[in-house]
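Novice: Just need the structure, nothing else, for what follows:
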Amino acid sequence: MSVTLTSSAADHIHKYMEKRGKGLGLRLGVRTTGCSGMAYKLEYVDEPDQDDQMFESEGIKIFIDPKSLVYLQGTQLDYAREGLNEGFRFTNPNEKATCGCGESFTV
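Specialist: Below is the predicted model:
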């Protein structure tokens, strides 16, 4: 099972990478934090780590470390704007619950 991007997320990432002037793709991972236990982390990749698993979606390469992949398989990343708010949204079939503020999740 892979990790995918919506066209909106891919467009946003592509524009930002062009603005940066460099980058191979996006690293998606999880870290331990928050009231529910885990939070998503995103960063642009200039050089992949040796153990990274790579997926490609909508023309964007997505890099994930093996420990995070267990929690992220099947996740779709979207980018949305609603009024003054904008940002990435994760649709993760592995999530069992999220915290009230929406910053962390549990599987």
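
Novice: contacts and neighbour counts: CA atoms only from here.
Specialist: Will do.

Novice: Secondary structure element for the residue most central in space within the chain, which one?
Specialist: Central residue of the chain (C-alpha atoms, centre = their mean): residue 28, 4.1 Å from the mean position. Using DSSP states H and E, residue 28 sits in strand 25-33.

Novice: for that strand, which positions count as buried?
Specialist: Within strand 25-33, the residues that count as buried by 16 or more other C-alpha atoms under 10 Å are 25, 26, 27, 28, 29, 30.

Novice: another one to check against the first:
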Amino acid sequence: MEYIFEEDVETQTDHVLNHGDFKFLIDMSHMPYIEGMKLDYVRDGIQERFEFINPKVNYACGCGTSLTFDMSEGEKEYLGG
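Specialist: Predicted coordinates:
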């Protein structure tokens, strides 16, 4: 699994978070993975980036595109596993 930012069209299965000029669309099936996550915008000199702080991640590769999660039993049942 990975975090992806891309332009999309809102659907009935999306959870919508409005934040000023930004609207985040999150497919409801992904909510158990990101509940409790903090998204931070970081400026460091001339570099700017989003930083994901997710207490459910138990492994992330160095580049941050490959993740594994530590899910509760209830969350696993909700996800069908």
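
Novice: hmm, back to that, please tell me how far the closest residue to the residue nearest to the centre of structure 1 other than its chain neighbours sits from residue 86 of structure 1.
Specialist: Spatial nearest neighbour of residue 28 of structure 1, chain neighbours left out: residue 42 (4.9 Å); criterion: C-alpha to C-alpha, 6 or more residues apart in numbering. Separation of residue 42 of structure 1 from residue 86 of structure 1 (C-alpha to C-alpha, to the nearest Å): 15 Å.

Novice: Tell me which of those two has more neighbours.
Specialist: residue 42 (13 against 10; other C-alpha atoms under 10 Å).

Novice: And that one, what's its match in structure 2?
Specialist: In structure 2, residue 42 of structure 1 lines up with residue 5, judged by TM-score structural alignment.

Novice: how far away is residue 27 of structure 1 from residue 41 of structure 1?
Specialist: 8 Å.

Novice: returning to that earlier point: whereabouts in structure 2 does the strand holding residue 28 of structure 1 align?
Specialist: Counting by TM-score structural alignment, strand 25-33 of structure 1 has no counterpart in structure 2.

Novice: How are the strands of structure 2 distributed by residue range?
Specialist: For structure 2, strands defined by DSSP state E occupy the ranges 14-19, 22-27, 38-44, 47-53, 57-60, 67-69.

Novice: Go through those strands and name the closest to residue 76 of structure 2.
Specialist: strand 67-69 (10.5 Å; C-alpha to C-alpha).

Novice: Alright, calling it a day.
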